[in-house]
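1. Fold the following.
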Amino acid sequence: MNPDSFDVVVVGAGPVGLACALEVQRRGLTAVVVDKGALVNSILGYPTNMEFFSTPELLEIGDHPFPTAHYKPLREDGIDYYHRVARAEKLNLRLYERVTGLEGDLGHYEVITEKARIACRYVVVATGFYDVPNYLHVPGEELPHVSHYYKEPYAHSHQDVVVVGAKNSSAKAALQLLRTGARVTMIIRGEEISQSVKYWIRPDLLNRIKEGRIKAYFHTTIQRITPEAVEVTTPEGPLSIPASYVYALTGYHPDFQFLADLGITCQTDLAQTPTHDAKTLETNRAGVYLAGTVCGGLNTSRWFIENGRYHAQVIAAHLAGQPAPELPEVLQPVQLTVETPAAHS
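-> This is a model prediction of the structure:
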């Protein structure tokens, strides 16, 4: 076989992409995982020492135990675990190799990357959503002191920091920044801190706002960002808020343009759900499958590692011509609110 020819190309080296590759291999098919970044690149982008909301057994793939000293693993535990699984399964990885297109048809595809053309019979897209922020679309958003990703607070001690957003990532960042000595202001488009913020975080944040240690402006929109300030419109009128750094933590969404480049269409529903068969996960392009968070479109809370990992079993069984596996109730449809891109919700 041509060294650049496989039964399956998996696009995306996150936990679900790795699960897809190992399940395919266990059924006697050859697979390669291609990613434009590092192994589990999205987890690398998470805040330092971030705690997963799920317990270890819910993050496991391929029946590999996830030993950890913590009840809920930290970011670093997760990175180490998925690296160990990739090594144990001898997964064929092509990292830092961006996929740019897809040619051919069922059984005779070529995945085009920046470095090569990879022949394959099937393609699995497990690209998640973390790489594409929901932009504010305001002047100054491109300035170097504005970021859509929060890592750690230490560089901002004794500095003025603006945090945009009112959900989990914004809440945790604001609290960490406060406790490292930053002067924190939150800009929130809605009327309150989101009810979806974790139950042990939301009261903490509300109390810090009530004390005045964190300033929060509700029903407020950003007009522009300058090198020294964030200019906003509040219910009381315009205001200029000093800011040496701005964290616009307004969420993320799948790369719809990339899906379109692969020939995958999206529905006209509110979530812009990528077209796929709910039972087999095959898209409108025969032999091309979706796995993980990307299946939900803008509804980014529908799929995650905990339930998206089972997509690997569904796809692998379908490719191998085997009966659909018996899966847990976690895969059953549920009614969830769509997370649409917002200016700063």
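
2. CA only for contacts and neighbour counts going forward, please
-> Will do.

3. OK, contacts around the nearest residue to G78 once chain neighbours are set aside?
-> Closest residue in space to G78, ignoring its immediate chain neighbours: I43 at 7.7 Å, by CA to CA, 6 or more residues apart in numbering. Residues near I43 by CA atoms under 8 Å, 6 or more residues apart in numbering: G14, R75, G78, I79.

4. one more to line up against the first:
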Amino acid sequence: MQTPKYTYDVIIIGGGPIGIACALEAEKKELSYLILEKGCLVNSLYHYPTNMTFFSTSEKLELNNIPFISNNPKPRKAEALEYYRRIATSNKININLFEKVSKVESIEDMHLVTTIKDQYQARNVVIATGFYDIPNYLNIPGEDLPKVAHYYDDPHYYATLKTIVVGASNSAVDAALEIYRKGGEVTMIVRKEEIGRRVKYWVRPDIDNRIKEGNIKALFNATLKEIREKEVIIETPEGEKSLENDFVLMLTGYRPNFEFLKNMGIKLSDDGRKIPQYDEKTMETNVKGIYLAGVICGGTETHKWFIENSRVHAELIMEDLAKKKQA
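-> Alright, predicted model coming up:
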């Protein structure tokens, strides 16, 4: 195999907010870098629901002290897309879009990064791929039917129809409320006895009241057992129920690509949480020269890391890389 013609101090896999933060810090430290993103700029954010409102304020979503001006107390998806796009374009971030990484190999003190288009060589690699790519499947009959979706975009699609929403997190609650307000008939299937405790505090009274008054139906301590063409089978404390319906939204969360990490030799905890092994002071994993940044650090606990508390990962990583380069 020929030596790749592209060599960098660091390759950043993932072009989301944290990947961009890593690029900005690399420039400060005069480190050569390249971001490789499998989709569009801030791809995961782009695929969030159209009307999504962030939990964080705009100040906590800022990168590199670049002001994020929002018209709302909590910024919306469209504002965030504009903010991160302007950062990328005005700073001329070095990023290849729609170039998925298929493999990372460690060869002595270098790393060979293979994508669907090319190969690159880097002294270091940062994994900032997030967690939004792989849904948590229930693995039940009918989950692959056309009426089933694991991602939600716009409520208009479900207007006047019967929609089952599985889950009780922020995404499930937002979808249920929006679809109800567009004239959809919504039934929530909630595995526990109440709506999730981490639901946005300004939204929780809304969903609780809509359920209480009966405008949104909710089955608690219930699980979806089977999906059929025109109905679903639900296991409840009172026994099985059959509900006629048109669509099923399986908003049961998402997880990082653990196989991608393991194939690089990164160790994961064996306690079910699959937390990757890394040094909290530098973010370097057990594989020399491979670093983690962002939500991927939390394993299955995807609620632990957000933009606001993982921006610092970029500084820790690039500080360590700069020290290594000077040594």
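
5. Can you give me the TM-score here?
-> TM-score of the superposed chains, computed with TM-score structural alignment, normalised by the length of the second structure, equals 0.95; 322 aligned residues with a CA RMSD of 1.5 Å.

6. now, which of the contacts of I43 of the first structure sits nearest K198 of the first structure?
-> Distance ranking of those against K198 of the first structure, using CA to CA, places R75 first at 17.5 Å.

7. how many neighbours does the counterpart of that closest one in the second structure have?
-> Per TM-score structural alignment, the equivalent position to R75 of the first structure in the second structure is K77. For K77 of the second structure, the neighbour count with other CA atoms under 10 Å is 19.

8. Pretty sure K77 of the second structure sits against H47.
-> No - taking contacts as CA atoms under 8 Å, K77 of the second structure lies outside contact range of H47: 9.6 Å.

9. any idea where the helices of the stretch 151-300 of the first structure begin and end?
-> Under the criterion DSSP state H, counting those that start in this stretch, the stretch 151-300 of the first structure contains helices at 168-179, 202-211, 256-261.

10. For the match of R75 of the first structure, which non-adjacent residue is closest in space?
-> According to CA to CA, 6+ apart, the nearest residue to K77 of the second structure is M52 (5.6 Å).

11. OK, contacts around that neighbour?
-> R76, K77, D174.

12. Residue in the first structure paired with the last one?
-> To tie it back to what came earlier, the one meant is D174 of the second structure. Aligned partner of D174 of the second structure by TM-score structural alignment: K172.

13. That match touches I201, doesn't it?
-> Yes - counting by CA under 8 Å, K172 of the first structure touches I201, with 7.2 Å between them.

14. So for those two, which sits in the more crowded spot?
-> Taking neighbours as other CA under 10 Å, K172 of the first structure and I201 compare with K172 leading, 21 against 13.

15. A159 of the second structure versus E178 of the second structure, what's the distance?
-> Distance, E178 of the second structure to A159 of the second structure, by CA to CA, to the nearest Å: 10 Å.

16. Provide a list of residues in contact with G16 of the second structure.
-> By CA under 8 Å, 6+ apart, the neighbours of G16 of the second structure are L41, V42, N43, S44, L45, A128, T129.

17. Among the residues you listed, which lie within helices?
-> N43, S44, L45 (DSSP state H).

18. Next, count neighbours for the first one.
-> I take that to be N43 of the second structure. Neighbours of N43 of the second structure using other CA under 10 Å come to 21.

19. The second one now?
-> Applying other CA under 10 Å, we find 18 residues neighbouring S44 of the second structure.

20. Also E89 of the first structure?
-> 16.

21. With respect to P141 of the second structure, which of the contacts of G16 of the second structure is nearest?
-> Using CA to CA, those come closest to P141 of the second structure at S44, 28.0 Å.

22. now for the closest one: what does it line up with in the first structure?
-> Using TM-score structural alignment, S44 of the second structure sits opposite S42 in the first structure.

23. Assign a three-state SS to the nearest residue to its match once chain neighbours are set aside, would you?
-> Distances taken as CA to CA, 6+ apart place Y130 nearest to S42 of the first structure, at 6.3 Å, with adjacent residues excluded. Per DSSP: H, G, I helix; E, B strand; the rest coil, the local secondary structure of Y130 of the first structure is coil.

24. before we move on, back to that, restricted to helices, list the contacts of I43 of the first structure.
-> R75, G78, I79.

25. quick check, nearest of those to L136 of the first structure?
-> Nearest member of those to L136 of the first structure, counting by CA to CA, is R75, at 27.3 Å.

26. which residues touch that closest one?
-> If you count contacts by CA under 8 Å, 6+ apart, R75 of the first structure has them with I43, L44, Y46, P47, T48, N49, M50, E51, F52.

27. Looks like A149 of the second structure contacts D246 (just checking).
-> No - at 11.6 Å, A149 of the second structure and D246 do not qualify as touching, with contact defined as CA under 8 Å.

28. Quick check: the gap between R84 of the first structure and E191 of the first structure.
-> 44 Å.

29. returning to that earlier point: for the helices of the stretch 151-300 of the first structure, which one ends up most surrounded?
-> Of all the helices of the stretch 151-300 of the first structure, helix 168-179 carries the top mean neighbour count, a mean of 21, counting by mean count of other CA atoms under 10 Å.

30. Cheers, nothing more for now.
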